[in-house]
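Novice: Sequence and computational prediction follow.
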Amino acid sequence: MGNTDKFNMIAHTYDTPERIEIAKVSADAIREYVVDAKSKQAIDFGCGTGLVGMSLLDEFGSMLFLDTSPNMIEQIEQKLSELHIQNADTLCFDLEQEALPSLKADYIFMVQVLLHIPDVELLLARLFDILNEGGHVIIVDFDKNENVVSDFVHNGFDQTELKNMMTKLGYNTIRSKTFYSGSHIFMGQDASMFVLDSRK
């Protein structure tokens, strides 16, 4: 995944009060789209230190924390161990580099992950393949923001354009909304975040 080296370096200091707050509002936004999932398998894709997935553990039967950064995975493994959590596992893997046919899930959610992915369409196609029939991909990310200029991340996403791309890939019942705005939350700029729910 894009920017893995950077995330490896900041893994030990990642859980700042600001990131914890963003994770909380993001988890609440995702929870709205989770229905009768107590027996379902979820993937926290690009999980980082697991801030979002940890707060959603009780919603699902089991959860896989997946990230390309070994140091981030080490952080989440430490949390799972300290809290004696049984219904979760971890995987360090780069889905952009290769597909993983054996992996299956009913829910895949990702928070501020897509903006780091150079080939968004390829990744969304691979996530579609992982989904069980009727499963959900839930995306939380930044709305397109012309004030953000970066060589390393997308400057957010136009919700309509993203829906059109996902429809072309086979996703259906796609709905999205802007749910949060904050000061200096995206590369130092004021920005808003959206949640998008889609199904297979």
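Specialist: That came in fine, so what should we check first?

Novice: From here on, just use CA atoms for contacts and neighbour counts.
Specialist: OK.

Novice: For stretch 161-177, buried residues please.
Specialist: By 16 or more other C-alpha atoms under 10 Å, the buried positions in stretch 161-177 come out as Lys163, Met165, Met166, Leu169, Tyr171, Asn172, Ile174, Ser176.

Novice: and what of stretch 86-99?
Specialist: So, applying 16+ other C-alpha under 10 Å, buried residues of stretch 86-99: Ala88, Thr90, Leu91, Cys92, Phe93, Asp94, Leu95, Glu96, Ala99.

Novice: can you tell me which of these are in strands?
Specialist: If you go by DSSP state E, these have Ala88, Thr90, Leu91, Cys92 in strands.

Novice: One more to weigh against that first structure:
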Amino acid sequence: MGNTDKFEMIANRYDTSERIHIAKVSSDAIREYVVDATSKHAIDFGCGTGLVGMNLVNDFHSMLFLDTSQSMIHQVQQKIADCHIQNADTFCFDFEKEGLSDLHADYIFMAQVLLHIDDVEFVLSRLFDVLNDGGHLLIVDFNKNEKVVSDIVHNGFDQEKLTDRMTKIGYRKIQSKTFYNGRKIFMGQDASMFILDAQK
């Protein structure tokens, strides 16, 4: 996944108060779309240090924290141990490089992950394959922001265009909305965040 090297270096100082706050509002937004999940299996895709998934781990039967950065995964493992969490596991893996046929989930969520992925369609297609029938992919990310200029991340996403791309892959019942506005939260710029829920 994009920018793994950068995340390897910042893993042990990633959990700033701002990131913890954004993770809280993101997980609250995700929870609105999670229904009867105590028997369901979830994947926190591109989990980083697990800030979002840790807020949701008790909502599910089990949760897999998945990331391309081993240093980030180590941070999650420490949290799981410290909190004596029994229903969580971790996996260091890069979907952009390898396929994984035996991984399945009822819910996959990715918070501020898509903007780091070069080939958006490819990864969204792989995640579609991982979802069980009727399963949900929940994406939290930034709305398109022309003030953000970067050669390492996308400058956000247009919700309608993203919906069209996902419909072509096979996702259905797609709904999205903007749920948060913040100051200087995206590459130093004021920005808004959306949540998108898509079903297989």
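Specialist: Arrived safely, thanks for sending. All of these numbers come straight from a predicted model, not from anything done at the bench.

Novice: Can you tell me which of the buried residues of stretch 86-99 of the first structure is closest to Gly156 of the first structure?
Specialist: Gly156 of the first structure has its nearest neighbour among these in Glu96, at 19.2 Å by C-alpha to C-alpha.

Novice: is it true that the closest one touches Met1?
Specialist: Yes. Between Glu96 of the first structure and Met1 there is a contact under C-alpha atoms under 8 Å: 6.1 Å.

Novice: quick one, strands of the second structure?
Specialist: 41-45, 62-67, 88-92, 105-111, 131-142, 172-186, 189-199.

Novice: Using CSV, please lay out the ones you listed together with distance to Asp28 of the second structure.
Specialist: Below are these laid out as CSV (distance: least, C-alpha to C-alpha, whole Å):
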stretch, distance to Asp28 of the second structure
strand 41-45, 14
strand 62-67, 17
strand 88-92, 19
strand 105-111, 12
strand 131-142, 11
strand 172-186, 10
strand 189-199, 11
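
Novice: winner for burial among those strands?
Specialist: Compared across these, strand 41-45 shows the largest average neighbour count, a mean of 25 (mean count of other C-alpha atoms under 10 Å).

Novice: quick one: the longest helix seen in the second structure to chain centroid distance?
Specialist: Counting by DSSP state H, the longest helix found in the second structure is helix 17-31. Between the centre of helix 17-31 of the second structure and the centre of its chain there are 12 Å (C-alpha atoms, centre = their mean, to the nearest Å).

Novice: for that helix, which positions count as buried?
Specialist: Ile22, Ala23, Lys24, Ser26, Ser27, Ala29, Ile30.

Novice: wait, what's in contact with the third one?
Specialist: Yep, that's Lys24 of the second structure we're talking about. Lys24 of the second structure makes contact with Leu51, Val52, Asn55 under the criterion C-alpha atoms under 8 Å, 6 or more residues apart in numbering.

Novice: Need the residue closest to the centroid of the second structure.
Specialist: The centre of the second structure sits closest to Met110, judged by C-alpha atoms, centre = their mean, with a distance of 1.2 Å.

Novice: measure that residue to Val140 of the second structure for me?
Specialist: 6 Å (C-alpha to C-alpha, to the nearest Å).

Novice: Repeat that for Asp158 of the second structure.
Specialist: Asp158 of the second structure is 12 Å from Val140 of the second structure, by C-alpha to C-alpha.
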